[in-house]
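**Q** can you look at this prediction? I've put the sequence above it.
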Amino acid sequence: MITLLLVCIPLYLVSLFMNQASSRTVEKDISESTQSHLQFYVNSLEAEMNHLSKMKKDFLLDDDVQNLSTIAPAMNDYEIAKSILRVENRLTVLKESSVYVREAKIYIPLLNHTIYSSSYEAAMNEQEFRFISDHADKLPVFYFKPDDRLLMSQIYPDPLSEGRSPTFALEIDLSIGKIRDILSQISSDKGEVLLVSNDGEWSVYENPTDPAAKMVSSDLLRNKEIAASGERLVKIGNLPYFVFYQSSSVLNATIACYLPEQEIMGPLHTYRLWFWALSILSIFIILLSSYWTYSVIHRPLVQMVQAFRRVQKGDLAISIEHRWEDEFGYLYAQFNKMADRLSTLIQEVYEQKIRNQRAELKQLQAQINPHFLYNSFFILYRMARVQDHDNIARMTRHLSEYFQFVARSAADEVPLEREVSHARAYAEIQSFRFRTQLSIEFGELPESCRSVAVPRLILQPVLENAFQYGLEQREKDGLLRVAFREEGDGTVLTVEDNGEMLTEADLTGLQALLQPQTSDLETTGLLNVHRRLQMKFGDQGGLSLSRSELGGLRVDIHIPIARGEGHVSDFAGR
């Protein structure tokens, strides 16, 4: 290490000396070049402002402007129109005489209208008229804050007599965009340029979003006693900046170009040559030490990380080997034991989940509500008494379909179409019971998801919950709606009612019920359906509860669909 330092230090000292010498030369050249650009721009801008000042004063002696502003009531419409047209032409000449002019206009209080270079419009805003009247004889250029505009103006008479209002006011709206374009032309690739008034009233930045621009502008305003031109080193944040500036008495403003000191001092050719020589030497030394570090530490770590990633993806059959009996050898051996143990535990948990799922399904199938049976047979009895043979036939068909689906337990999964058909049969049976109390709207299942394999009994328990807790107490105008829609890579089954008994506390309790619970919690009804869907589809499947637009409970059953997978073609006993 000491030998390395003895070799590198002299080399760096030489490169430092050469870098400093080159820096002074580059700094001087850049300073002179930048000052020359700034002076040229200042002269050009002053010439433009002097030209505009001369043209605006010419309007003081313009016959048409004088006539319109003093004797317009004595003129006929034709004379007024001709005079306005000539004034518009002169304003157009003024506007087109300079790239910095965005618009020119004259407001004539006697006419209560404003003449533009290409139009004749309503009166000038009172605030704007008062503002330019107050500033016309004070500053060559001033800032009108409400509209964010730079203005030049001329009023007549100039100056105003005590208590007398202007007979007309000329306003020249300067284009901030054009000024900014000129600023961008004189800036270097690494620097930025700004123009700021000496009183701080207005400023134009080449890059308005650059936070350094405002800080440079503030520094120039704080140091008004500095020379009319020169350069300064200003620290902005943690970075030093070179600031080159030129002041203009005609504009009452200062133009400045600023750029980071590093951009001037950094790119030096001689320094680069020494830098590359030192870099090659450093790289050679680094490669030697890096190769040793890679062989002893990095490569074993990479191998272990890759093994962990494979485990993360579910590959628990992986085993990694190490040649030496060191710390990594111990870690590798423990990793292999961990992977074997994880594989065993996952298999045990998976088998337990399958057993639990089947047990819960059988439990749900066994939970045939005796009231449902009693009510169904009583309804059949009443229809038989009145010899309503058609409805008896319909109801017995739905009952047979219902009990055929519930009693058959050979398959854990069924096509979604079959599950929906069973739920529809249950809804039809209930419609006989609640014929005068409610109506049922049952949507059509999309063709694309009819063969998707789903756990048995996921829709009918949700309908049963709606009848029992949402609609049973309603005496009339009850509504149960079942809808289906495709959403992303899945299907959503929506069951909602207009029951009146659901409070916010009840809804919050039901939503909390679907959160992860302990394994010994009784799983019936909505929770049973939710857990079986999550065991089948993961976190993307399950139930979500909310308040329906109808007023009651809304249950959304989310069924993810892996395209091309998870379809069944038949159902046992169909």
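**A** Perfect, I can see it now. Numbering: from 1, shown residues only.

**Q** use CA for all of it now, contacts and neighbours both
**A** OK.

**Q** tell me the SS of V243?
**A** strand (DSSP: H, G, I helix; E, B strand; the rest coil).

**Q** show me the contacts for it.
**A** V243 makes contacts with V216, E231, R232, L233, V234, A256, C257, Y258, L259, as judged by CA atoms under 8 Å, 6 or more residues apart in numbering.

**Q** ignoring the adjacent residues along the chain, who's closest to it?
**A** Residue nearest to V243 in three dimensions, not counting chain neighbours: Y258, with 4.3 Å by CA to CA, 6 or more residues apart in numbering.

**Q** for comparison:
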Amino acid sequence: MLPIITFGVFLYGWILQTTSEDISKNAVSQIKFYLTDFANEIERLKLLQYGLLEDEDLNEIVFTWKTMDNIGRMDKINMLSKRLSMVQNSSMYIKEVSVHIGPISKSVSSLTGVGQFDAEKYDGIRPVYGAGSQIIDWNDGLYLSALKQSTTEGNRPLFIIDIELDTKKLGEALNQFNTYTGSGTLLISGKSDFVLASGSTVYMKQAALDLVRGLGQASIETSHTYELSGNRYYMANANSKSLNMSIYRFIPEQIIHKPLNKIYAWAWLLAAATFVFIALYAISTYKVIHKPLLLLMRSFKRLENGDLNLVIEHGTKDEFGYLYGRFNQMVDTLRNLINQVYKQKIMAQRAELKQLQSQINPHFLFNSFFILSTMAKNRGLGANRVIYEAAW
């Protein structure tokens, strides 16, 4: 049974490892799929943003603002606002679309309409490299920013178009990964380390961030557990180079162990039943085989020591019952043979003694008569008198 128990322990460990790897791989594939889908959405938003850069109404506002009358200006602003609203409504991830126009010192928003030029935001979300669009972290928000350069070198851009991503919607999207009780998800964006947490990581955001930074992207293994705020978690991660974003999923260790609790309980039950079976088997083996065999061996030793008054009994009619019967029969036969040989030997000795006696008696009698005859002659007595005295 020991190999079976050992195999059971190995099988349990293998199932636990396989289950954790499967859950981790599934978690990684889910977040990779989400990042790919999100990256495609961002690319679509970039195309819309590039389209706004060439919008006729926007460019007319920039270049002909001073020559327009108030009605023309209002008409162009309204058309631009509608276009911004259309872009905003095209995706659930867009919170607001704004255009910051430097030459006229105006900012147009899809939510608030025309407002004063927001110089702080203009400088904060200004793209670093040329006219390319990229995700920028500013003031706890994420922005897609694109600009149109001035024709005069060294001047500020003519205008900047920014699309503010809705972090609330992003958080709701991250919640879809928190399918297990106590699990959490962490999104880290770019070099600015913009962090968005959902699920249990909301309450341990800094601890999770410190863990990720401490491990590094290359050293994270999804099949291992990591301690976080006193609990152990399996961590799955995926990153997108195009978005410069990474998502980390934290799955409690007990979630993976929970489906195996029944197997664990059955394993203990099987182990207990196995030990009971082994004990019963050992006891039954002792009673059925070892004990009768030991009695037979002791009986042979007593027989070797000359004990012929030996009878052994067995309660059941099995193989040992047959052996015990043959043993008793052997002892009885041996006892009878010994008795026969002993009696024959005694009878032979008696016969030999009688034979010797029969040989000794005539010789002794002749010698006696010869002595008596000699004594009678020496004493001058009569033979009859001498015989009589001798007999007396």
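**A** It's in. Bear in mind that the values here come from a model prediction, so they are computed numbers and not experimental data.

**Q** and the TM-score between these chains?
**A** For these two chains in superposition, a TM-score of 0.61 is obtained (TM-score structural alignment, normalised by the length of structure 2); 271 aligned residues with a CA RMSD of 3.4 Å.

**Q** if I look at the residue nearest to V243 of structure 1, how far off is S217 of structure 1?
**A** When CA to CA, to the nearest Å is the yardstick, Y258 of structure 1 and S217 of structure 1 sit 10 Å from each other.

**Q** of these two, who's got more company?
**A** Here Y258 of structure 1 and S217 are set side by side on neighbour count (other CA atoms under 10 Å), and the busier one is Y258, at 25 against 22.

**Q** that one corresponds to which position in structure 2?
**A** Following TM-score structural alignment, the counterpart assigned to Y258 of structure 1 within structure 2 is F250.

**Q** my read is its match is in a helix, agree?
**A** No - looking at F250 of structure 2 with three-state DSSP, it is strand, so not inside a helix.

**Q** contacting residues for it?
**A** Taking CA under 8 Å, 6+ apart as the definition of contact, the neighbours of F250 of structure 2 are S183, G184, T185, T201, Y233, Y234, M235, A236.

**Q** burial count for the counterpart of the fifth one in structure 1?
**A** So that's Y233 of structure 2. Y233 of structure 2 is assigned Y241 in structure 1 as its aligned equivalent, the criterion being TM-score structural alignment. Other residues near Y241 of structure 1 come to 23 when the count uses other CA under 10 Å.

**Q** quick one, what contacts Y241 of structure 1?
**A** Contacts of Y241 of structure 1 were listed using CA under 8 Å, 6+ apart, and they are L233, V234, K235, Y258, L259, P260, E261.

**Q** swap in N391 of structure 1?
**A** With contacts defined as CA under 8 Å, 6+ apart, N391 of structure 1 is in contact with M383.

**Q** that one and E464 of structure 1: what is the separation?
**A** The gap separating N391 of structure 1 from E464 of structure 1 is 22 Å, by CA to CA.

**Q** ok so Y180 of structure 2 is a strand residue?
**A** No - under three-state DSSP, Y180 of structure 2 sits outside any strand and is assigned coil.

**Q** so what corresponds to it in structure 1?
**A** Alignment of Y180 of structure 2 against structure 1 is given by TM-score structural alignment, with D189 as its counterpart.

**Q** which parts of the stretch 301-450 of structure 1 are strands?
**A** Listed in chain order, the strands of the stretch 301-450 of structure 1 (DSSP state E, counting those that start in this stretch) span 413-415, 438-442.

**Q** against structure 2, where does the very next helix or strand once past the longest one fall?
**A** Sequence order places strand 453-455 as the next helix or strand after strand 438-442 of structure 1, per DSSP states H and E. Applying TM-score structural alignment, one finds that strand 453-455 of structure 1 aligns to no residue range of structure 2.

**Q** how far is strand 453-455 of structure 1 from where the chain is centred?
**A** Shown here is strand 453-455 of structure 1, whose average C-alpha point lies 38 Å from the average C-alpha point of the whole chain (CA atoms, centre = their mean, to the nearest Å).

**Q** tell me the helices and strands packed up against that strand.
**A** In this structure, strand 453-455 of structure 1 makes packing contacts with strand 413-415, helix 525-537, judged by 3 or more CA pairs under 8 Å, 6 or more residues apart in numbering; DSSP states H and E.

**Q** returning to that earlier point: among the strands of the stretch 301-450 of structure 1, which is nearest L361 of structure 1?
**A** L361 of structure 1 sits nearest to strand 413-415 of all the strands of the stretch 301-450 of structure 1, at 10.4 Å, using CA to CA.

**Q** could you list every helix and strand in contact with the closest one?
**A** For strand 413-415 of structure 1, the elements it packs on are strand 453-455, judged by 3+ CA pairs under 8 Å, 6+ apart.

**Q** so stretch 481-501 of structure 1 corresponds to what in structure 2?
**A** Aligned using TM-score structural alignment, stretch 481-501 of structure 1 spans no residues in structure 2.

**Q** so V26 of structure 1 touches I264, yeah?
**A** Yes - V26 of structure 1 is within contact range of I264, at 6.9 Å (criterion: CA atoms under 8 Å).

**Q** and those two? Which one has more around it.
**A** Shown here are V26 of structure 1 and I264; by other CA under 10 Å, I264 has more neighbours (19 against 16).

**Q** contact partners for the more buried one?
**A** Residues near I264 of structure 1 by CA under 8 Å, 6+ apart: S23, V26, E27, I30.

**Q** map R102 of structure 1 onto structure 2.
**A** Taking TM-score structural alignment as the alignment basis, one finds that R102 of structure 1 is matched in structure 2 by K95.

**Q** also P157 of structure 1?
**A** Applying TM-score structural alignment, one finds that P157 of structure 1 aligns to Q149 in structure 2.

**Q** let me know whether P292 of structure 2 touches F320 as I believe.
**A** Yes - counting by CA under 8 Å, P292 of structure 2 does reach F320; the two are 6.9 Å apart.

**Q** now render the contacts of V243 of structure 1 as a markdown table, adding distance to I2 of structure 1.
**A** Shown next, in a markdown table, are the contacts of V243 of structure 1 (distance: CA to CA, whole Å):
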| residue | distance to I2 of structure 1 |
| --- | --- |
| V216 | 46 |
| E231 | 44 |
| R232 | 42 |
| L233 | 39 |
| V234 | 39 |
| A256 | 49 |
| C257 | 46 |
| Y258 | 43 |
| L259 | 40 |
